[in-house]
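Novice: Just to be clear, the model below is a prediction. Sequence and coordinates:
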Amino acid sequence: MTTDQTTDPTSQAGPSMLHGKRILVTGVLTESSIAFHVARLAQEQGAQVVLTSFGRTMKITQMIAKRLPQPAPVIELDVADQGHLDSLAERLREHVDGLDGVLHSIGFAPAGAFTFLEGSWEDVATAMQVSAYSLKALAVATEPLMAPGSAIVGLTFDAKFAWPVYDWMGVTKAAFEATNRYVARDLGPKGIRANLVAAGPIRTTAAKSIPGFEQFEETWDQRAPLGWDVNDAVPAAKACVALLSDWFPATTGEIVHVDGGVHAMGQ
């Protein structure tokens, strides 16, 4: 008698990984985004999900939210607007009585930031505020709602290397990863974990805005021991959901690589 070992463990009967959890998910813009799949999987694993968006993308996020297994409210949050951050906890309380997890899936850099030697400070400063400092800002804004055992999870693109075409966004990701370590240090005594998932390249709206992104698409699968599908955001999303769950109770300040193994390979 043989046992089928190919069954997806997340489909097994039993207690859901995020049963009763309240999760804030930023960055849902299209169904191809990692954030969308985090929201979907979180709901499937028993969580109550609240989404954020802002400005002209609000209507897009509200439309995409209808494709989730369950309706999810969308509240406005521009992480570069201190007023939005200051009022975030109060506005969240209209939908949930607390938070058990936050997904930071926020990044932006002006076009000039993708030319390293020519990038202006104004462009770099914008990229740093929105893509790195925002992790600290979001953590501070949501901390009043989080009890011991809560988790913050962010998305990064391995910042150990000087990648082609990534330029100042790569520097920003290095700052983002350092920010995560300090968030882990300062919120750890309150029982709040902070970890990152370093995903391989995914063909999302954000990725398509990076000049020359196809260079990653063309080579990543060849370098990854496990292979890599740039159209599949689910593996990275599953890692985020796992880190948002109670299954990593003593892990913080960590970066989990979900890149097919590329980070461990030489050139």
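Specialist: Okay, I see it.

Novice: can we go C-alpha only for contacts and neighbour counts from here?
Specialist: Will do.

Novice: so which strand or helix has residue 122?
Specialist: Using DSSP states H and E, residue 122 sits within helix 121-128.

Novice: by how many degrees do the longest helix along the chain and helix 121-128 diverge?
Specialist: Using DSSP state H, we find that the single longest helix of the chain is helix 168-187. Counting by axes from the mean of the first three to the mean of the last three Cα atoms, to 10 degrees, helix 168-187 lies at 50 degrees to helix 121-128.

Novice: Which SSE is immediately downstream of helix 168-187?
Specialist: Using DSSP H and E, the helix or strand that follows helix 168-187 in sequence is strand 193-199.

Novice: That following strand - contacts with which helices or strands?
Specialist: strand 146-156, helix 168-187, helix 234-244, strand 255-258 (3 or more Cα pairs under 8 Å, 6 or more residues apart in numbering; DSSP states H and E).

Novice: Give me the contact list for the first one.
Specialist: Yep, that's strand 146-156 we're talking about. 98-105, 135, 139, 173, 176-177, 190-199, 240, 243-246, 249 (Cα atoms under 8 Å, 6 or more residues apart in numbering).

Novice: and the closest residue to residue 176 other than its chain neighbours, what does it touch?
Specialist: Counting by Cα to Cα, 6 or more residues apart in numbering, residue 176 lies nearest to residue 132, which is 4.3 Å off, once chain neighbours are set aside. If you count contacts by Cα under 8 Å, 6+ apart, residue 132 has them with 107, 172, 173, 175, 176, 179.

Novice: how much space between residue 132 and residue 172?
Specialist: 6 Å (Cα to Cα, to the nearest Å).

Novice: can you give me the angle the longest helix of the chain makes with strand 193-199?
Specialist: Per the same axes, to 10 degrees, the angle that helix 168-187 makes with strand 193-199 is 160 degrees.

Novice: Pasting the second one now:
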Amino acid sequence: MGLLDGKKLLITGVLMDSSIAFHVARIAQNEGAEVVLTSFGRTMRITQTIAKRLPTTPEVIELDVTDAEHLDTLSDRLKEHIGSLDGVLHSIGFAPLGAFNFLEGTWEDVSTAIHASAYSLKALATATLPMLDRGSSIVGLTFDARFAWPVYDWMGVAKAAFESTNRYLARDLGPLGIRSNLVAAGPLRTTAAKSIPGFATFEDTWGDRAPLGWDVRDPDPAAQACIALLSDWFPATTGEIVHVDGGVHAMGQ
């Protein structure tokens, strides 16, 4: 019996097989879950191709989390493929290049980052709410926003908003029996990371600072934490941020 036997999950953010979301989908299927993926625009075809590398090729539906029409119709479109949902993975983040310069970033750049990377958690939660029942779980991926990291700049601010959004979702969805939690992963060599100028700064030093060590090429620890939170094994945990970073978050330097 798998950890997610009978569960039905919506997983966003599968772009390449290096994506954390890809490995969440892979492990979820191996643990007995039925999975539906999302993508949109020019990346739809890429996601559909990568989806074939999973144990079972899942459906891929179109979802741009900044598009109100996509969100308004999401539940109806999901019902064409899956009758209900037990869990949702939010693995979405985007910021224009200008957002990676804190003092020079424009409001246009910053608002785009916050919309796509923070407000989208609430938007995805409310869009899928009609399909979620008591015991369901929403899980998001973050990069610890307690600090002013080098090069992260306005994306760091967006992640701080994302983490706050998680707490408010936990407050408002808790009475419905729905949990909302985040996994704060250490730096991983994903497509998203490669798009951040200077992200190699994290990769080069993280392993030295992590008491457990850290492998930037291994997304499985972060993916496994997501799977645990999507399962029934954390029934009384919500509003939490689980750090999967080799222990860096607990160190002074």
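Specialist: Okay, I see it. Everything numeric here is computed off the predicted structure, so don't read it as measured data.

Novice: circling back: the aligned residue in structure 2 for the residue nearest to residue 176 of structure 1 and residue 29 of structure 2, how far apart?
Specialist: With TM-score structural alignment as the matching criterion, the partner of residue 132 of structure 1 in structure 2 is residue 118. Separation of residue 118 of structure 2 from residue 29 of structure 2 (Cα to Cα): 27 Å.

Novice: got the contact list for residue 92 of structure 1?
Specialist: Residue 92 of structure 1 makes contact with residue 75, according to Cα under 8 Å, 6+ apart.

Novice: how about it, what's its match in structure 2?
Specialist: Under TM-score structural alignment, residue 92 of structure 1 pairs with residue 78 in structure 2.

Novice: before we move on, the earlier item: give me the mean distance between the longest helix of structure 1 and structure 2.
Specialist: Comparison of helix 168-187 of structure 1 with structure 2 after fitting gives an average deviation of 0.3 Å (mean Cα distance after the TM-score superposition for structure 1).

Novice: about what we covered before: now the helices and strands packed on strand 193-199 of structure 1 in CSV, with mean neighbour count?
Specialist: CSV is the format used below for those (neighbours: other Cα atoms under 10 Å):
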stretch, mean neighbour count
strand 146-156, 23
helix 168-187, 21
helix 234-244, 22
strand 255-258, 20
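
Novice: Could you dump those into CSV and include distance to residue 15 of structure 1?
Specialist: Output for these, formatted as CSV (distance: least, Cα to Cα, whole Å):
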stretch, distance to residue 15 of structure 1
strand 146-156, 18
helix 168-187, 28
helix 234-244, 14
strand 255-258, 24
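
Novice: Figure out which of those is closest to residue 24 of structure 1.
Specialist: Proximity to residue 24 of structure 1 (Cα to Cα) singles out strand 146-156 among these, at 9.5 Å.

Novice: Over which residues of structure 2 does the closest one lie when aligned?
Specialist: Under TM-score structural alignment, the match for strand 146-156 of structure 1 is residues 132-142.

Novice: for stretch 109-123 of structure 1, same thing?
Specialist: Against structure 2, stretch 109-123 of structure 1 falls on residues 95-109 (TM-score structural alignment).

Novice: what's the span of that stretch, first residue to last?
Specialist: 7 Å.

Novice: what's that stretch in contact with?
Specialist: 110, 112, 113, 116, 117, 151, 152, 153, 154, 155, 196, 197.

Novice: Now with 10 Å, please.
Specialist: 110-117, 150-158, 195-198 (Cα atoms under 10 Å, 6 or more residues apart in numbering).

Novice: list the buried ones in the helix holding residue 122 of structure 1?
Specialist: If you call a residue buried by 16 or more other Cα atoms under 10 Å, then helix 121-128 of structure 1 has these buried ones: 123, 124, 125, 126, 127, 128.

Novice: Quick one: work out the angle between whatever helix or strand comes next after that helix and helix 121-128.
Specialist: Downstream of helix 121-128 of structure 1, the next assigned helix or strand under DSSP H and E is helix 134-142. Counting by the same axes, to 10 degrees, helix 134-142 of structure 1 lies at 50 degrees to helix 121-128.

Novice: before we move on, the earlier item: equivalent range in structure 2 for the longest helix of structure 1?
Specialist: The aligned range for helix 168-187 of structure 1 is 154-173, by TM-score structural alignment.

Novice: which among the contacts of residue 132 of structure 1 gets closest to residue 264 of structure 1?
Specialist: The shortest approach to residue 264 of structure 1 among those belongs to residue 173, at 18.6 Å (Cα to Cα).

Novice: from memory that closest one sits against residue 179, does it?
Specialist: Yes: with contact defined as Cα atoms under 10 Å, residue 173 of structure 1 and residue 179 form a contacting pair (9.4 Å).

Novice: For stretch 38-53 of structure 1, which residues meet the burial criterion?
Specialist: 38-53.

Novice: Correction: the previous question concerned stretch 94-101 of structure 1.
Specialist: 95, 96, 98, 99, 100, 101.

Novice: same question, stretch 141-154 of structure 2
Specialist: 141, 142, 143, 144, 145, 151, 152, 153, 154.

Novice: again with stretch 245-253 of structure 2
Specialist: 245, 246, 247, 248, 249.

Novice: Go through those residues and flag which are in strands.
Specialist: Counted as lying in strands by DSSP state E, out of the buried residues of stretch 245-253 of structure 2, is not a single one.

Novice: Those residues: which two are farthest apart?
Specialist: 246 and 249 (8.3 Å).

Novice: Quick one: the strands in the stretch 1-150 of structure 1, in order.
Specialist: Counting by DSSP state E, counting those that start in this stretch, the segments of the stretch 1-150 of structure 1 that form strands are 22-25, 48-53, 74-76, 99-104, 146-156.

Novice: can you redo those strands as CSV with distance to residue 88 of structure 1?
Specialist: Formatted as CSV, the strands of the stretch 1-150 of structure 1 follow (distance: least, Cα to Cα, whole Å):
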stretch, distance to residue 88 of structure 1
strand 22-25, 11
strand 48-53, 10
strand 74-76, 9
strand 99-104, 12
strand 146-156, 13
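
Novice: Looking at those, spot the one closest to residue 236 of structure 1.
Specialist: Comparing those under Cα to Cα, the one sitting nearest is strand 146-156, at 8.9 Å.

Novice: what angle separates that closest one from helix 168-187?
Specialist: Using the same axes, to 10 degrees: strand 146-156 of structure 1 against helix 168-187 is 160 degrees.
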